[in-house]
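>>> I would like to see how this sequence folds:
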Amino acid sequence: MRLDISEIIREPGKSAHYTVHEPPLVDEDIECTDDIIGQLDFINTGDALLLRGSCDTCVMLPCSRCCTYYQQPVSLVIEEQFELRAISTGPRSLPHIVVVEEDESPIAGKLFDGNVFDLTEMLRQYILLNQPTQPLPPQHKDLCSLCHRRPEEALAELRSEQDIEPSGHPAFARLRELLEEQP
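This is a model prediction of the structure:
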């Protein structure tokens, strides 16, 4: 979504509220599973354009242990400040144009095209920044942290795979054999 914020940039003290309801983003770095919902406020302070708000969505992430994909809720707290600069259009008596100064780094995604704000690019950047670096699915009470099953389920599967008697822990099977050999 691209927002024309010319009016806000032109008048110091002007503000605008936007309700965000964007479809899920899907690209090479992000796969959202839910719509991006939230709110944003643009405020012209005269010297800067402030952008504040919050948005929520869910993304698909691979578990850092087993690479199984799961849904991770992501909450974005957005706080940005862009410098405003006046450019003269002619002699001093003529009006000037106010433009947004943006980071010129080649790796930074462009958020502004003149006075048009690229909301989709900003949301993409914030989602990338708010994803966990080592994603793990949420842990549930009394479930194994590795396989997310109850310990008795994992043990039952291990017994059936190794065809071991159900009495005692499989790790102590050899010890049980030695004890049974004793007179």
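
>>> CA atoms for contacts and neighbours, from now on please.
OK.

>>> what sits against the spatially most central residue of the chain?
The C-alpha lying nearest the average C-alpha coordinate of the chain belongs to Ile127 (C-alpha atoms, centre = their mean; 3.1 Å). Contacts here follow C-alpha atoms under 8 Å, 6 or more residues apart in numbering; on that basis Ile127 touches Ile30, Val74, Leu76.

>>> that's a helix at it, yeah?
Yes - per DSSP: H, G, I helix; E, B strand; the rest coil, Ile127 lies within a helix segment.

>>> so which of the contacts of Ile127 would you say is closest to Glu153?
Glu153 has its nearest neighbour among the contacts of Ile127 in Val74, at 31.2 Å by C-alpha to C-alpha.

>>> buried stuff in the helix or strand where the closest one lies?
Here Val74 sits within strand 69-88, counting by DSSP states H and E. Within strand 69-88, the residues that count as buried by 16 or more other C-alpha atoms under 10 Å are Gln71, Gln72, Val74, Ser75, Leu76, Ile78, Gln81, Phe82, Glu83, Leu84, Arg85.

>>> Would you do the same for the sequence below? I want to compare the two.
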Amino acid sequence: MLSFNVAQLEKGLVGATRDYQIDDSLTVEGVSVNVKGEIKFTRTPRSVLVKADFKTILPQECCRCLDEYQCPLEVRFEEEYLPTLDVTSGLPLDIEEAAENFTIDEHHILDLSDALRQYIILSQPMKPLCRADCPGINTKQ
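Next up is the predicted model:
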């Protein structure tokens, strides 16, 4: 599950943390992939800071031989999630940067799916190779 209720963390002291181990699936560019890793949530004065370290395997097409292979990826990121409601009063918060950042929804749910999907896409190799010594397309029959 890549969605977390962070209401108690938001009510906590600045610097409070929560650690989680993740083993879940996620759809990336139409393909379901398994993601395993660790996340750490840290309460800051205005947000929840997420530090994530994940591993996954994504099907890729080799740029030399055009065969499909399973490409292991390591994904690390830090992102700030801004609350949209005050956790105590329930009133909407007027945060100008909310449109440009990841947010915590009105039910105090922090959803990592979109950030993780974006970072997996960014982590893909520009020229995927099935192996370093791939000879390329074999034209001899």
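
>>> And the spatially closest residue to Ser54 of the first structure that is not a sequence neighbour, how far from Gln125 of the first structure?
Distances taken as C-alpha to C-alpha, 6 or more residues apart in numbering place Val77 nearest to Ser54 of the first structure, at 4.6 Å, with adjacent residues excluded. Separation of Val77 of the first structure from Gln125 of the first structure (C-alpha to C-alpha, to the nearest Å) stands at 12 Å.

>>> do the same with Leu179 of the first structure
Distance, Leu179 of the first structure to Gln125 of the first structure, using C-alpha to C-alpha: 63 Å.

>>> These two: who's more crowded?
Between Leu179 of the first structure and Gln125, counted using other C-alpha atoms under 10 Å, the more crowded position is Gln125 (13 against 10).

>>> so what corresponds to that one in the second structure?
Using TM-score structural alignment, the partner of Gln125 of the first structure in the second structure is Gln118.

>>> What are the boundaries of the strands in the second structure?
Ranges of strands in the second structure, per DSSP state E, are 3-5, 17-28, 31-43, 48-61, 68-83, 102-104, 109-111.

>>> so of these, which one's packed in deepest?
Each of these was scored by mean neighbour count; the highest is strand 102-104, a mean of 21, by mean count of other C-alpha atoms under 10 Å.

>>> Tell me which of the contacts of Ile127 of the first structure you also see in the second structure.
Of the contacts of Ile127 of the first structure, the ones still in contact in the second structure (both residues aligned by TM-score structural alignment, their matches' C-alpha atoms under 8 Å) are Val74, Leu76.

>>> Please produce a markdown table containing the contacts of Ile127 of the first structure, extended by distance to Glu102 of the first structure.
Below are the contacts of Ile127 of the first structure laid out as a markdown table (distance: C-alpha to C-alpha, whole Å):
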| residue | distance to Glu102 of the first structure |
| --- | --- |
| Ile30 | 24 |
| Val74 | 26 |
| Leu76 | 21 |
